[in-house]
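Novice: I would like to see how this sequence folds:
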Amino acid sequence: MEFQTELDARGLKCPLPILRCKKALAEVDAGNVLKVVTTDPGSVKDFQAFCKQTGHEILDMAENADAPQKEFIFHIRKRTA
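Specialist: Prediction:
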């Protein structure tokens, strides 16, 4: 999937992946896509709730089980309004 910015949140535990995502989204233009990679299993529910509350859109969620520690990959489009 195409994205403009990538955030590596591997090794961080809640709430740090969400806080870093929020900061990264503040720095990208509306409509752009942020790729976030995290290893925190709780981030799946956290990012769903975060996007529902803020109006950003999760375009894709995937798991990379082949990594040394399971990774969760999100593509989030910044809200336009």
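Novice: only C-alpha atoms for contact and neighbour calcs from this point on.
Specialist: OK.
Novice: so how far is residue 12 from the most centrally placed residue in the chain?
Specialist: In the chain, the centroid-proximal residue (CA atoms, centre = their mean) is residue 36; its distance is 3.7 Å. Going from residue 36 to residue 12 by CA to CA, to the nearest Å gives 12 Å.
Novice: here's the other one to compare against:
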Amino acid sequence: MNAEFDIAETLDVKGASCPMPVVKTKSATDDLDAGDVLEVLATDPGSMSDIDGWAAGTEGVKLVDQEEGDDVYRHYVRKTA
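Specialist: Predicted coordinates:
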């Protein structure tokens, strides 16, 4: 776990391909409180750019980190509003 933030919830979208990681991430962030961080676990390499682009263009969320390792891509999205 990253020392910079606490994870409020983990969303497992391994095996899902575009656009489902983004769709499910949006749905999961809707249920969070402001300040909460969602960890998203994905296997789709495209999720790195897809979730980054979604967060950059979406008010109320911020991509705080992404990690790649062992065929799993980890995304950390903070709900800001």
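Novice: Quick one: map the residue nearest to the centre of the first structure onto the second structure.
Specialist: The alignment partner of residue 36 of the first structure in the second structure, by TM-score structural alignment, is residue 40.
Novice: Ok, residue 74 of the first structure next?
Specialist: Residue pairing (TM-score structural alignment): residue 74 of the first structure is matched to residue 75 of the second structure.
Novice: so where does that match fall, helix or strand?
Specialist: Secondary structure from DSSP states H and E places residue 75 of the second structure in strand 72-79.
Novice: try residue 49 of the second structure
Specialist: Secondary structure from DSSP H and E places residue 49 of the second structure in helix 47-56.
Novice: If you tally nearby residues, what's the number for the match of residue 74 of the first structure?
Specialist: 24 (other CA atoms under 10 Å).
Novice: That one touches residue 63, doesn't it?
Specialist: Yes: using CA atoms under 8 Å as the test, residue 75 of the second structure is close enough to residue 63 to be in contact (7.4 Å).
Novice: all helices of the second structure, in order?
Specialist: 20-30, 47-56 (DSSP state H).
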